[in-house]
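Peer 1: Next come a sequence and a model predicted from it.
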Amino acid sequence: MPELRTVDAGEVRIRVATKGEGPLVLMVHGFPESWFSWRHQIDPIADAGFTAAAIDVRGYGGSDKPYPVEAYAMEKLTADVAGVAQALQPGKPAILIGHDWGAPIVWNTALTRPEAVSAVAGLSVPYLGVPTRPFTEVFDALFTQKGRFFYQAWFQKIGPPEAEAEADVRGFLRKFYYAISGDAPPDAWPQKAADATLLEGLVDPDPFPAWLTENELDYYVAEFRESGFRGPINRYRNHERDFAWLQGFKDRVIERPALFIGGTKDPASTAFGGIADPIAAMRPFVPDLRGGHMLEGCGHWTQQERPDEVTALLLDWLKGL
């Protein structure tokens, strides 16, 4: 096990799992996960001569959990990442790796605080530049106005999404993880009416895919039973606030050496079907993209579903920096 400790990131205290010595590689998870989602990568990265560090994003696990929705704005989360990096290795830029929401967090840290970042990698979610409109407007036009369910629209309701997830944490995680994994059939994420709830129509697989054991799931369940889901879901309630903040950086690109790893069965990797080639779409905004990989048959949980392949790609990239 890595060492678990809590560091002062500036505005909040963040729990971080660390192992090894050398240049800092800081890993940032997504929804609904934990530092634990990087369990397969921490040892190999540490063994390769780096300080491997994986945080609990604010709102999760052992990190602080402020109550207000606005406490989970992208501006706050990028500041947390920069604050943790400075606490662990003062005065030195960090290598950042993020998955799911962690990917936009590290992409935007590199965009807005380039002095704090020496290189950046995103898993699952490509970087497509500063947004031209809030994402709420995008999914409203594509889904809600057409009477179709979209999970991020459901998350805009304060209260019911948390209650649904917290009523049966294990069942929620099993169904949600499975529905967008590479093991699930296409209809595991069902088409349904706009006024549905997230869990309606999702199945609890038996058995669960082998990439997440019952003991590993136990860890996640214990974390979310303790922390709840308000903080994690609050991240989805900041699209307008994030849009307004990022307009101050619309003339920038990410100039640091970068890497992208996605999955051909991950809806997030293709922006829910909106882009055919995410790697090509990234290049205008990430000119030093040194590698782009779409893992055949891989679903959303990139570094957990394909740990050996993802770790090998990360190590090759890290050693080439």
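Peer 2: That came in fine, so what should we check first?
Peer 1: When you work out contacts or count neighbours from here on, use the C-alpha atoms and nothing else.
Peer 2: OK.
Peer 1: Quick one: end-to-end distance for stretch 87-94.
Peer 2: Criterion Cα to Cα, to the nearest Å; first-to-last residue distance in stretch 87-94 is 11 Å.
Peer 1: Between its first and last residues, how far does stretch 110-122 reach?
Peer 2: Terminal residues of stretch 110-122 lie 11 Å apart, using Cα to Cα.
Peer 1: ok, now stretch 121-141?
Peer 2: Terminal residues of stretch 121-141 are spaced 30 Å apart (Cα to Cα).
Peer 1: so Leu289 makes contact with Pro278?
Peer 2: No. Contact criterion Cα atoms under 8 Å: Leu289 and Pro278 do not qualify, at 12.0 Å.
Peer 1: and Ile105, that one's in a strand?
Peer 2: No. According to DSSP: H, G, I helix; E, B strand; the rest coil, Ile105 belongs to no strand; its state is helix.
Peer 1: Show me what the host helix or strand of His293 is packed against.
Peer 2: In the assignment (DSSP states H and E), His293 maps to strand 289-295. Counting contacts by 3 or more Cα pairs under 8 Å, 6 or more residues apart in numbering; DSSP states H and E, strand 289-295 is packed against strand 258-263.
Peer 1: Tell me which other helices or strands the strand it packs on touches.
Peer 2: Using 3+ Cα pairs under 8 Å, 6+ apart, the elements in contact with strand 258-263 are strand 117-123, strand 289-295, helix 302-305.
Peer 1: could these go into a markdown table alongside mean neighbour count and distance to Pro161?
Peer 2: Below are those laid out as a markdown table (neighbours: other Cα atoms under 10 Å; distance: least, Cα to Cα, whole Å):
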| stretch | mean neighbour count | distance to Pro161 |
| --- | --- | --- |
| strand 117-123 | 26 | 25 |
| strand 289-295 | 18 | 31 |
| helix 302-305 | 22 | 25 |
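Peer 1: want to compare, so here's the second one:
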Amino acid sequence: MDAKMIGNKIAGARKKINMSQSRLAGHVFVSPQAVGKWERGESMPDIITLNQLAKILDVDLNYFSENRSSPNAISTVEETIPEVNNLANSHQHQLLTNFSGNDLAKTDFAGVIAHKLKFNGSNLRGSDFTGADLTGSSFLGSDAHEASFQAANLTDCSLSATDLTAANFDQAILVRTKFYALELAGAKISNTKLMEVKLSKTDLRKTVFENCIFEGVDFDYSDLRGLSLDGQTFTGVLFHNAALNETTFKGATLKNVSFRSTFALTNKYYRAIKTICFEGATMDKLTYASLKGLGADLSKVNLV
């Protein structure tokens, strides 16, 4: 691969969604100086980082190959997709669904019914999506600080590399929703059932979960250290490769829940499992046996 060509393509895609070098750097966990070197052709991201960049910049991975130079590989603000809303005894409506790169801070989206919206590199700080049906929509590289998704339908939505600090997800519908590399400090997910949701590579240490039911949820490579999950229900949940030091499940219900790492079990992993608090938790025999084999303290656990 040609470093200069790759750098030009990274810069072009970044600018298309109005994202700064500093913000892009934060999403892939490198310094702004590293992004600058990539764009000047002085160095190149590795293939894993390049794959992450493709997702964040909303381009196909082939966009970075030498024979792909078409700007059509990048979603632009001008691009529109017809979305049909079928309402009883009403006319069909076409909606502009691509809001990428727009400044939409404190915009009122409450109650809208619009599927497959695109918010890539958008400013959504303080925006209100209360009660909105956003099925199949994507939020990538956006700023949704303090946005409200209360009672919003986020079925099949994808939220990647987006700042959701202090966002409100109370009573949100979270079905097959994908959370990837997000900022969720102070965000509140409460009074909801998470079904087949995937939370990947996300720092959840300062996220608030209250009165939730987790069914088929995967906490893949996420950081749950010190997180309180007390009194909540977990069925068919995977905590594989998650950081779990000092996590608490006091009074929680766990059925068919797996904490076993998919990689080699190290002494560090065993030590982390021993720090988890299961005081007063209720669990089935298989979950109990798995945790017992990992050395967890199950002295105050109830079996069902």
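Peer 2: Nice, thanks for sending it over. Everything quoted here is computed from the prediction, not taken from an experiment.
Peer 1: TM-score for this pair?
Peer 2: The TM-score (TM-score structural alignment, normalised by the length of structure 2) is 0.24; 126 aligned residues with a Cα RMSD of 6.5 Å.
Peer 1: Compile the helices and strands packed on strand 258-263 of structure 1 into a markdown table and extend it with columns for distance to Gly262 of structure 1.
Peer 2: A markdown table is the format used below for these (distance: least, Cα to Cα, whole Å):
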| stretch | distance to Gly262 of structure 1 |
| --- | --- |
| strand 117-123 | 6 |
| strand 289-295 | 5 |
| helix 302-305 | 7 |
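Peer 1: Of all those, which one is nearest Ala17 of structure 1?
Peer 2: helix 302-305 (16.5 Å; Cα to Cα).
Peer 1: Could you list the buried residues of the next helix or strand after that closest one?
Peer 2: Per DSSP H and E, helix 302-305 of structure 1 leads on to helix 307-319 as the next helix or strand towards the C-terminus. By neighbour count with 16 or more other Cα atoms under 10 Å, helix 307-319 of structure 1 contains the buried residues 307, 310-311, 313-314, 317-318.
Peer 1: want to try a markdown table for the residues you listed, with distance to Ala87 of structure 1 as columns?
Peer 2: Output for these, formatted as a markdown table (distance: Cα to Cα, whole Å):
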| residue | distance to Ala87 of structure 1 |
| --- | --- |
| Pro307 | 28 |
| Val310 | 27 |
| Thr311 | 25 |
| Leu313 | 28 |
| Leu314 | 24 |
| Trp317 | 25 |
| Leu318 | 22 |
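Peer 1: which among these gets closest to Ile105 of structure 1?
Peer 2: Closest to Ile105 of structure 1, out of all of the buried residues of helix 307-319 of structure 1 and judged by Cα to Cα, is Leu314, at 18.0 Å.
Peer 1: and that closest one, how far is that from Leu96 of structure 1?
Peer 2: 11 Å.
Peer 1: With Val221 of structure 1 instead?
Peer 2: Counting by Cα to Cα, the gap from Val221 of structure 1 to Leu96 of structure 1 is 26 Å.
Peer 1: With neighbour numbers in mind, choose between those two.
Peer 2: The residue with more neighbours, out of Val221 of structure 1 and Leu96, is Leu96; 30 against 20, by other Cα atoms under 10 Å.
Peer 1: Can you tell me the SS state at that one?
Peer 2: Per three-state DSSP, Leu96 of structure 1 ends up strand.
Peer 1: can you map out the strands along structure 1?
Peer 2: For structure 1, applying DSSP state E gives strands covering 3-8, 13-19, 24-28, 51-55, 94-99, 117-123, 258-263, 289-295.
Peer 1: can you redo those as JSON lines with distance to Leu246 of structure 1?
Peer 2: Formatted as JSON lines, those follow (distance: least, Cα to Cα, whole Å):
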{"stretch": "strand 3-8", "distance to Leu246 of structure 1": "25"}
{"stretch": "strand 13-19", "distance to Leu246 of structure 1": "24"}
{"stretch": "strand 24-28", "distance to Leu246 of structure 1": "20"}
{"stretch": "strand 51-55", "distance to Leu246 of structure 1": "24"}
{"stretch": "strand 94-99", "distance to Leu246 of structure 1": "19"}
{"stretch": "strand 117-123", "distance to Leu246 of structure 1": "18"}
{"stretch": "strand 258-263", "distance to Leu246 of structure 1": "20"}
{"stretch": "strand 289-295", "distance to Leu246 of structure 1": "21"}
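Peer 1: Minimum distance to Ala110 of structure 1: which of the ones you listed has it?
Peer 2: Among the strands of structure 1, strand 117-123 sits nearest to Ala110 of structure 1 (Cα to Cα), with 5.7 Å.
Peer 1: show me the residues around the nearest residue to Val169 of structure 1 once chain neighbours are set aside that make contact.
Peer 2: Closest residue to Val169 of structure 1 apart from its sequence neighbours, by Cα to Cα, 6 or more residues apart in numbering: Val221 at 6.1 Å. Contacts for Val221 of structure 1 were tallied using Cα atoms under 8 Å, 6 or more residues apart in numbering; they are 169-170, 173.
Peer 1: quick check, nearest of the residues you listed to Lys19 of structure 1?
Peer 2: Of all the contacts of Val221 of structure 1, Leu173 has the smallest distance to Lys19 of structure 1: 27.5 Å, by Cα to Cα.
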